[in-house]
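A.B. asks: Quick one, fold the following:
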Amino acid sequence: MLRRAILRGQICLLASLAVLLLWQLPSSGVVGLETGEQVTVSMNKVWPINNPTEMYPYYSLPFCTPPEVQTKYMTFGQIMRGDRLVNSLYNINYRENQERKPICERALSEDDVDAMRNAIENSYMFEIFVADLPVVRPLGIRTKENGQIKYWLVNNMDFNLGYNEGQVVAVNITTDVDLFDITQHKDGMKAQFSYSVNWFPSTIPASSRLQQQLAGSFTHHTQSLDIHWLAIINSFVLVLLIVSLLLLIILRVVRSDLSKYLHIPDEELTAGGEEESGWKLLHADVFRAPQHRMWFCALVGAGAQLFLMVIGTVLVGTSGLYLFERGGVLTFAFATFLVTAFLAGYLSAWLYRKLGGQKWAWNIVITAMMFVGPLFVIWSFLNSVAWAHQSTAALPFTTVIFLFFSWSCVTVPLTVLGGIMGRSNAAKWVDAGQAFPCKTNKLAREIPQCHWYHAPLAQMFASGFLPFSAIYIELHYVFSSVWGTKIYTLYGILLLTFVMLLLVASTVSVLLTYFHLNAEDHRWWWRSFGSGGSVSLFFYVYCIYYFFTSTRMFGFLQCSFFFGYSLLVAWGIFLMMGFVTFISNFVFVNYIYSRIKSD
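C.D. replies: The predicted structure follows:
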């Protein structure tokens, strides 16, 4: 029965990955265009510039609408980003110029004018795709003439298209000529929408056309990018100094303790000639199972899964693979999260069995739900809000089915399979009496009263603040991309920042754990996890600060999305960083206690 279940899980895994890869394949509609062949032009969405995730379908505003609105091909990542590509009335042929030509004349009612005026007042932007190259332009402009505010609607677009190697390699759209005045509604008001097309040869290679198109809209200019690198390198040097000092302290103190202890003859240890002190007194209690070990192991397993997902995504972004494909990095992150569920189940069950846990089935279930559970609750609320506002941020029903299918047929079977293998592997060590370097007594040692700076809150504050101080510079650039329309491309800097975060968090946590054990308190399991997880608290506080100081977001939809998804990311950081610091402490504790002699 078990083999059949595993086989079914593998079949579901292959089917899901095949569907995902087919969904991600790029469209081939712009390959090898001949002169006169039609170029695909798609309309995407509209949104207020201050609320970039408050997205609406393009034809939700009174534009010229095709007789039949058809949805265009989109990758999984584009759908998750809120893109909703539909057909348009613009008829563009490859390398054929077109004089100004009307596409329709739209009668505007008073409600239509109010909707357009409100959109211009809130600085709405729209996005259009020409041969899969995106262009973002304002919906209109607001001017002030002789003390009177006037609203001008963009109704004419001049397409300037570059061609090379049989493809459209550059797109620029001029929208600031012959605007239509919609300041006041008039009886019989009609707006005529028109366009023109001008082709020119370009030297941009077809292979890098998307990169060049997006590069024109990046805000990271050369000078600011140099300053960005300089700030990160400066932080990296300071972090290395801090880590070096902390490691020097740990190595000198621990090596001193071990050398003094190991140079004592066995006769003196047996006769009691030298009394143990500090952390050495805890050899019979340091590997005692923590309270709520099932939940603790599930947290560790879920954190390991997120850690691998982040590492893989950052490395892919650094390599440039999928970097300029809209939603490509997001799709890769999703696929990585699915397949790394095996490690989550393995590590959680392995640790749970070593700690003497017996309810392994519940342990696997909780591990599988540890991140997905909060994700589903928050997403359900935010998706309902987006659906109520008729925003494209609400996922389509087919996408929801695909996500559930992927999780139930890939993540869950891999978690179960990893859990079975982890439990079996750990059982061999437990049966051989080698689960941990030291045996644990039945009765727990009395814990002495510690100083205030040994308290969990004090140590969590120190272990959270120092790592966060190493990454807060890069957070501003990440937030500008996540809560804006730009694609984040500085993955090299992000990788360097992530390495700094791991170094500082691990080093500070190990040092605090050593001080904690030296105070003769063996309860290090939850503290080691919480020391890294406390970074998430500073992250969420920074999110609140960023919202009120660097954004002009407003409205229930945007605020709920910002704080809801920020809370979800903070929970993911808690799991991931908790896993990192726990593993660092686990290796450290196993090392020092495997070097001492105990009965």
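
A.B. asks: Going by C-alpha atoms from here, please, whenever you check contacts or count neighbours.
C.D. replies: Fine.

A.B. asks: where along this structure do the strands fall?
C.D. replies: All strands of the chain, identified by DSSP state E, fall at 38-39, 41-48, 56-57, 86-87, 92-93, 98-107, 124-130, 133-138, 140-145, 148-153, 156-164, 167-174, 180-181, 190-201.

A.B. asks: So which of those strands is the most surrounded?
C.D. replies: strand 41-48 (a mean of 24; mean count of other Cα atoms under 10 Å).

A.B. asks: what about stretch 63-80, how long is it end to end?
C.D. replies: Start and end residues of stretch 63-80 are separated by 25 Å (Cα to Cα, to the nearest Å).

A.B. asks: What residues sit buried inside it?
C.D. replies: Going by neighbour count (16 or more other Cα atoms under 10 Å), the buried part of stretch 63-80 is 63-65, 74-80.

A.B. asks: Please provide the structure for the following sequence as well, for comparison with the first:
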Amino acid sequence: MVNKVYSDHTQLQYAYYELPFVCPPTGQSHGAGLLSGQSIPLNLGEVLRGDRITTSDINLQVSHDSECNILCHQNITRADLTRAKSMIEDGYVVEWIVDNLPGATSFVTVDKTRKYYAAGFKLGYTEISGSTGSPRYYLNNHHTIVIRWRKAPGSAGEKGGKVVVGFEVYPKSVGAHSRNSNTGCPKDLQNVEENFELYIPPIREDVAHKYPDSSYIMADNEIGEDGATINVPYTYSVYWREDETVEWSNRWDLYFVNQEDGSHIHWVAIANSLIICALLTGMVLIIFAKTIRKDIKAGYKESVLEGGKRRRRSKPHSPKRSGEKLGGMLEQPDEAATSDSSSDEDALEDVTGWKLLHSDVFRTPQYGYLLAPLVGSGMQLLFMTLGLVLLSAVGVLNLSFRGGFISVGVGLFVFAGTFSGLFSAKVFKSFDGRDWQKNAFVTAILFPGLAFGLIFILNLFVWAQASSTAIPFTTLVGMLVLWLFIQVPLVYVGAWAGFEKTAAWEHPTKATTIPRQIPPQAWYMKSVRSVLIAGLIPFAVIFIELLFMFNSVWQDKSGYYYMFGFLAVVVVILMVTVAEVTVVTIYVQLCAENYHWWWQSFAVGGGSAVWVFLYCVWYYFARLHITGFVSSLLFFSYSFMACCVYALLTGTVGFLSANAFVRRIYG
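C.D. replies: The predicted structure follows:
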């Protein structure tokens, strides 16, 4: 099978058979009812990641070596040649597939003890001319295919069955002088006399006609179509090699041998994250075990606010017993009574900070009708994320299931609409909301609608580039159907259950009519500053894992990220860290007598998304080599969408944690 070409320098992928300078499919039958050029049915994830898998004309016969096969002779024009040069300059890599394994280039580690694969192989390469200093472009037009196999396990192997454990492709550029004139095959692949250069001589007459008074010589790509072509001979060799060192179940491991050295970095990162999490846990325990426990014992309920002054409830006087001496002016006061009075006064002096907000802390926030749908969408994303990480960590989602991660993710997101509606309705009901159907509509439309609209706009730019990265129109319609006819009804079902069938989160205290005046806040407690400062801690927890994920997604376009065990641990630590950071931040805010904690808890929880996006900007300029407006637009748009998803997810965790914390201390 042939799939696509992709590059680290651009986000635009192209289907292999859409390239004008490769051999087009002949439509011949290859057995099992497959015709060359026939597209293979793809799942949703494969389509969204830009796969376009098609049967090729390359024949593979098990255990039959073939030293040379002529695939085709392809004539390409100046325009085709210009496009080939551009793609070679951008470093495009080709992906072919055998038995679900991507064709790979084989390498050996520096110490020559291990072998590993790099998915794909180069379309061509460039060299700088020694005489002119300009680049010269060479096309890889011969491919040596090595299929590594071993005996099938179990009874199938006893019957002569074989399984593929490796697929290697070694491309070469072979010019006309290095080919046998009779067969068209290379004379000697080990000693190629001449490489195949992409070059069509310019037409001097045309240059002289356009520039009669100038000695300027036009470049190849500056001359229009004149009917000139160049013939590209494509050939391939096939070799089958038995390899008993690789188990079929572990055949993907070779693609990750060069990444194994990063394991100790993961362990160091996890240890660092655990230390941060432990320090935060200690802070939260101190707050609960000492400060709040002491405050609750002092009892803010024993104090009442009247006219802005504290007043202690007086205790009834008990009559004197007979024979008890009446106190006179010179009589010393009773020590016990004095002690009790002093302790009461001390307790009253402790009625400050967060205890003064019991009549305002559960006041309905502004724009609560928007906060509730955001929390609902965050729960939907949280369910999807935890499901994906869990399924990947246990091995249900693996590399052999092409596009499975995206397909299952879309499915989990759609069916998690029930959780979205449920939690959105409960939060909305706690804000004294009445119209739950309107809230359900906003929840079902808000985030999916914004995401779908942005994807559709980006798709217009990619469609204009004729790239396979563009989502087909039929797929967009299918996603629209999933959204409107499955996810939206599920949101309504969850909202109905959350509003009508479950109890609301009752507030421990009631809000007064007149809101309390908030005193001036310290500089670090300002809304934006506290969000940025608090967001640094969760970002420090995930920083190292972000680097590995970014390398997999943006640099290694094959997208073979596999350390889901580490990722699962980091996700758990991240959730705990976000919850604890939010609790500490909100407690400090309440102690400063600021009761606007609803939106603040959501913002603090998602505050690290700002740092993640800034990291994306740094990564773009420091680590990537992306060129072109469309590719840059795709990078920043996808990064922004990912950060929004992350902010919704962590913001929801922060909101629910702060909500539980505030209810606990005021309950």
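
A.B. asks: TM between them?
C.D. replies: After superposition, the two chains reach a TM-score of 0.86 (TM-score structural alignment, normalised by the length of structure 1), with 543 aligned residues with a Cα RMSD of 2.4 Å.

A.B. asks: ok so, going back, what about the strands of structure 1, which gets the closest to Thr219 of structure 1?
C.D. replies: The closest of those to Thr219 of structure 1 is strand 133-138. By Cα to Cα, the value is 13.9 Å.

A.B. asks: that older thread, got JSON lines for the strands of structure 1, with distance to Val113 of structure 1 too?
C.D. replies: Listed next are the strands of structure 1 as JSON lines, based on distance: least, Cα to Cα, whole Å:
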{"stretch": "strand 38-39", "distance to Val113 of structure 1": "32"}
{"stretch": "strand 41-48", "distance to Val113 of structure 1": "16"}
{"stretch": "strand 56-57", "distance to Val113 of structure 1": "18"}
{"stretch": "strand 86-87", "distance to Val113 of structure 1": "23"}
{"stretch": "strand 92-93", "distance to Val113 of structure 1": "29"}
{"stretch": "strand 98-107", "distance to Val113 of structure 1": "10"}
{"stretch": "strand 124-130", "distance to Val113 of structure 1": "14"}
{"stretch": "strand 133-138", "distance to Val113 of structure 1": "17"}
{"stretch": "strand 140-145", "distance to Val113 of structure 1": "12"}
{"stretch": "strand 148-153", "distance to Val113 of structure 1": "10"}
{"stretch": "strand 156-164", "distance to Val113 of structure 1": "17"}
{"stretch": "strand 167-174", "distance to Val113 of structure 1": "23"}
{"stretch": "strand 180-181", "distance to Val113 of structure 1": "10"}
{"stretch": "strand 190-201", "distance to Val113 of structure 1": "10"}
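
A.B. asks: Tell me which of the ones you listed sits nearest to Ile11 of structure 1.
C.D. replies: Ile11 of structure 1 lies closest, by Cα to Cα, to one member of the strands of structure 1: strand 86-87, at 34.5 Å.

A.B. asks: Can you list the helices and strands that that closest one packs against?
C.D. replies: strand 41-48 (3 or more Cα pairs under 8 Å, 6 or more residues apart in numbering; DSSP states H and E).

A.B. asks: elements contacting the strand it packs on?
C.D. replies: In terms of contacts (3+ Cα pairs under 8 Å, 6+ apart), strand 41-48 of structure 1 is packed against strand 56-57, strand 86-87, strand 124-130.

A.B. asks: contacting residues around Leu381 of structure 2?
C.D. replies: 413, 416, 645, 648-649 (Cα atoms under 8 Å, 6 or more residues apart in numbering).

A.B. asks: same thing but 7 Å
C.D. replies: Shown in contact with Leu381 of structure 2 (Cα atoms under 7 Å, 6 or more residues apart in numbering): 413, 649.

A.B. asks: Which position in structure 1 pairs with it?
C.D. replies: Counting by TM-score structural alignment, Leu381 of structure 2 corresponds to Leu306 in structure 1.

A.B. asks: What lines up with Leu375 of structure 1 in structure 2?
C.D. replies: Leu375 of structure 1 maps onto Ala451 in structure 2, with residues paired by TM-score structural alignment.

A.B. asks: Any figure for the gap between its match and Ala642 of structure 2?
C.D. replies: From Ala451 of structure 2 across to Ala642 of structure 2, the span is 10 Å (Cα to Cα).

A.B. asks: same deal with Gly478 of structure 2?
C.D. replies: Distance from Gly478 of structure 2 to Ala642 of structure 2, by Cα to Cα: 22 Å.

A.B. asks: Those two: who's more crowded?
C.D. replies: Ala642 (15 against 12; other Cα atoms under 10 Å).

A.B. asks: Relative to Ala470 of structure 2, how far out is the more buried one?
C.D. replies: To Ala470 of structure 2, Ala642 of structure 2 is 18 Å away according to Cα to Cα.

A.B. asks: do Glu127 of structure 2 as well
C.D. replies: Applying Cα to Cα to Glu127 of structure 2 and Ala470 of structure 2 gives a distance of 32 Å.
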